[in-house]
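Peer 1: The following block contains a protein sequence and its predicted model.
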Amino acid sequence: MKIRSSLFAILTLAFMLMFTACHARNTAPLPEGPDYSQNRYWSIRAEKISHPVDVFFVHPTTYGPPANGHFIADLTDKMLNEVTDRDTVDWITAAFSGSCNIFAPRYRQVNIAVMKIGEAEKKRYMETPVSDIKTAFKYYLDNLNDGRPFLLASHSQGSNVMQLVLLDNPDLLDHDKLVAAYMPGWTFTDKDLDELGLELSESPDQTGCLITWNTIGPGGISPTVSEGAKCVNPLSWNTSKKEFPASMNAGAKIFISPEKTLEVKHFTSARINNEGALEIPTPPENIAKQLNMSLGKEVYHRYDYDFFFHNVAQNVKKRCEAYLNKK
């Protein structure tokens, strides 16, 4: 029995070493890091300051598979930058641009394939985007903000990265200047909120709070919803678990392709379910068949902002006004 156990241990170790070596051979060198004093390392860097409030926006994953060993995005990849700007950064920040000056850094995001590897390996890869966004946020505060109040905004990987930056560097965030933090597409727990020193939104004009949600349909299982996930309903802007009607939906603005957008007033109702996800009814078939469902059936992660686009835009305006009226 001892011989069999020893043989099993030796074979297991050999397999692990072989896997590690193979993985190392297929992993590309780390791409060069950003210099945020240069405009080319910003998707948007407001040159004309036309609002009394800024937003610092961290975009979601736009670097998809196959990774082919390149698990960290190269910031000199012009096509990736163009698609990121056009299909994601410009799209989401349009909900904020009516009220805020936009500052959206580029960063060495991880490929979506990283989300499928082991936690230890994932943590190692995440060090790069976290380092970039920490540097970008510090540069923004020291050189671009000029003392203005600001919002934080993000989605998906961007929310995860910003969460890690703030958890690891709590002194970076000036709570007195924070209007609100819109960070959907990732899990925030009570422990996270306590360590961040932030409360969830409980009213549409509350300031200094955090707003997060993860959109699914009936039976949807989202990989971004973990145990203990908290949620704010973007129809009511509170944590009530009652269902709020589609009549409260000011309008969806749904990205289908660079050439096609769907604008749908009163698009959907929404409620917070027992797992802390934002649950909506399955969209009408004529719309559902056009959606990107890459994360699984009834997982509307890609559309966290889209389905509530005009509610977000209206709410950003309301919170900015509430903050400025207090000063």
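Peer 2: Arrived safely, thanks for sending.
Peer 1: Only C-alpha atoms from now on, for both contacts and neighbour counts.
Peer 2: Fine.
Peer 1: Give me the contacts around stretch 314-325.
Peer 2: Outside of stretch 314-325, the residues within contact range by C-alpha atoms under 8 Å, 6 or more residues apart in numbering are 53, 95-96, 98-99, 179-180, 204-207.
Peer 1: Show the buried residues in the residues you listed.
Peer 2: For the contacts of stretch 314-325, a burial check counting by 16 or more other C-alpha atoms under 10 Å picks out 53, 95-96, 99, 179-180, 204-207.
Peer 1: What is the end-to-end distance of stretch 192-200?
Peer 2: 11 Å (C-alpha to C-alpha, to the nearest Å).
Peer 1: Go through it and flag the buried ones.
Peer 2: In stretch 192-200, counting by 16+ other C-alpha under 10 Å, buried: 192-193, 196, 198, 200.
Peer 1: Tabulate those residues (TSV), appending secondary structure.
Peer 2: Converted to TSV, the buried residues of stretch 192-200 look like this (DSSP: H, G, I helix; E, B strand; the rest coil):
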residue	secondary structure
D192	helix
L193	helix
L196	helix
L198	coil
L200	strand
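Peer 1: A further structure is provided below for comparison with the first:
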Amino acid sequence: MAKKFLYFIAICIVLFLVGRIGYEMFKDELAAFALVPSNEFTPTEPLEANAYQDPALWYSRPGIGVNDPARWQPAYAADVSSGGENPVDRARDAALPNFAVFFIHPTSYLSRNNWNAPIGENADEEAERIARIYIRGMASPFNGASEIWAPRYRQATMGAFLTDAPEGQQAIGAAYADVLEAYRYFLSSIDDDTPIVLAGHSQGSLHLLRLLREEVAGSAETDRLIAAYAIGWPISVDHDLPAVGLPACATAAQTGCLLSWSSFAEPADPSSVMKAYSNSLGFDGKMRGDSTILCTNPLTGKFGGSAPESANLGTLVPDDSMSSGELVPGAVPARCDERGLLLIGDPPELGSYVLPGNNYHVYDIPLFWANTQADVARRVRAMEAAN
């Protein structure tokens, strides 16, 4: 019996090793098989004129009240806040000038059934649930704003980013068309002199970058733009940034500038990300190659550099459901490396959604929740002082 058991264990180990090697060799192909739709792309019908007047097309906007996920405010862990006042309380209590935020959520639709997520009555319940969780954790650092607007849009499914087929780009373009309409309605709904923050993550950042290039650059909105937070999407300093129309934020109180970072714990293996980045076309039509990625250090609010964990005012550590969490200060440091990736030291325990290679993509904003909130407040006050 013991001999048979050892044979069984040996076979399991071999199967595991073979499976692991197969995964490493063909992980891109396996991901594409699981997530890329096999059906033809069906062009989305344009939304009706002024469709975004309907509150149902917004996750967050004025008037939603207690069900607005972006208005969630986490607390510090009990063993931290018991000693007295904490930075989040101070930030919340300190009155800020009026400003409005437009936030574009990341990909929450994973289905192979459609190239673009349905919205309205036919919306995918799981995609809706995940989107609200993302907004709760990623848009809430901006909740010092007088108004937060986060639209529902017919986002491209995850598989659209895993294929070179033209359907992928068509789906991304269709998603952007909705974002553009939502942005225009957002502008029409706020006062002409209200300062604005534009923010997004992952797919949301991709749409934000196009919005900056095609809609914001050269418009009256550039004069009232506090900052643009295009987080979780690699931006080439040489091939993308000049076309965006905004400089990288060089100082912590600079306004009218762009912030971006992509987080990896160490040891980091960004090979798959860097391969896709290097083989892609920049906004100038040239290959991005080994050009440096824009890296804002979220602990300092400056381009590049490093900061110790003591500078981290609070990492949002989620619970198992990812629907709530608490802030823990001093959890991780931040260092921009020579490639432009943001390294956060040893892997922190934040949950089960860490991607291969110690890629903390899903946690880009929660890792620096309190610092992001402080960063926004600092730039808002800098714009008020300048005006």
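Peer 2: Arrived safely, thanks for sending. Since we're looking at a predicted model, the values are computed, not measured.
Peer 1: quick one: TM-score?
Peer 2: In this superposition the chains share a TM-score of 0.83, using TM-score structural alignment, normalised by the length of structure 1; 298 aligned residues with a C-alpha RMSD of 2.5 Å.
Peer 1: nearest to Y140 of structure 1, of the contacts of stretch 314-325 of structure 1?
Peer 2: V53 (13.4 Å; C-alpha to C-alpha).
Peer 1: was I right about the closest one contacting F150?
Peer 2: Yes: using C-alpha atoms under 8 Å, V53 of structure 1 makes contact with F150 at a distance of 5.3 Å.
Peer 1: Could I get the contacts of stretch 314-325 of structure 1 in TSV, plus columns for distance to Y125 of structure 1 and secondary structure?
Peer 2: Formatted as TSV, the contacts of stretch 314-325 of structure 1 follow (distance: C-alpha to C-alpha, whole Å; DSSP: H, G, I helix; E, B strand; the rest coil):
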residue	distance to Y125 of structure 1	secondary structure
V53	33	coil
A95	30	coil
F96	30	coil
G98	35	coil
S99	35	coil
V179	31	strand
A180	29	strand
P204	37	coil
D205	37	coil
Q206	36	coil
T207	34	coil
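Peer 1: With respect to G296 of structure 1, which of these is nearest?
Peer 2: A95 (26.2 Å).
Peer 1: ranges for the strands of the stretch 101-250 of structure 1?
Peer 2: Secondary structure of the stretch 101-250 of structure 1, counting by DSSP state E, counting those that start in this stretch: strands at 101-105, 150-154, 178-182, 199-200, 209-211, 215-216.
Peer 1: Highest mean neighbour count out of those?
Peer 2: strand 215-216 (a mean of 28; mean count of other C-alpha atoms under 10 Å).
Peer 1: The next helix or strand after that one packs against which elements?
Peer 2: Later in the chain than strand 215-216 of structure 1, the nearest helix or strand by DSSP states H and E is strand 252-257. With contacts taken as 3 or more C-alpha pairs under 8 Å, 6 or more residues apart in numbering; DSSP states H and E, strand 252-257 of structure 1 sits against strand 260-264, helix 309-326.
Peer 1: Looking at the ones you listed, which is nearest to K123 of structure 1?
Peer 2: helix 309-326 (31.3 Å).
Peer 1: The closest one vs structure 2, average distance?
Peer 2: Taking mean C-alpha distance after the TM-score superposition for structure 1, the mean distance separating helix 309-326 of structure 1 from the aligned residues in structure 2 is 0.9 Å.
Peer 1: In structure 2, spot the helix with the most residues.
Peer 2: Scanning structure 2 for the helix with the most residues, using DSSP state H, yields helix 2-35.
Peer 1: How about it, which residues are buried there?
Peer 2: Buried, per 16+ other C-alpha under 10 Å, within helix 2-35 of structure 2: 32, 35.
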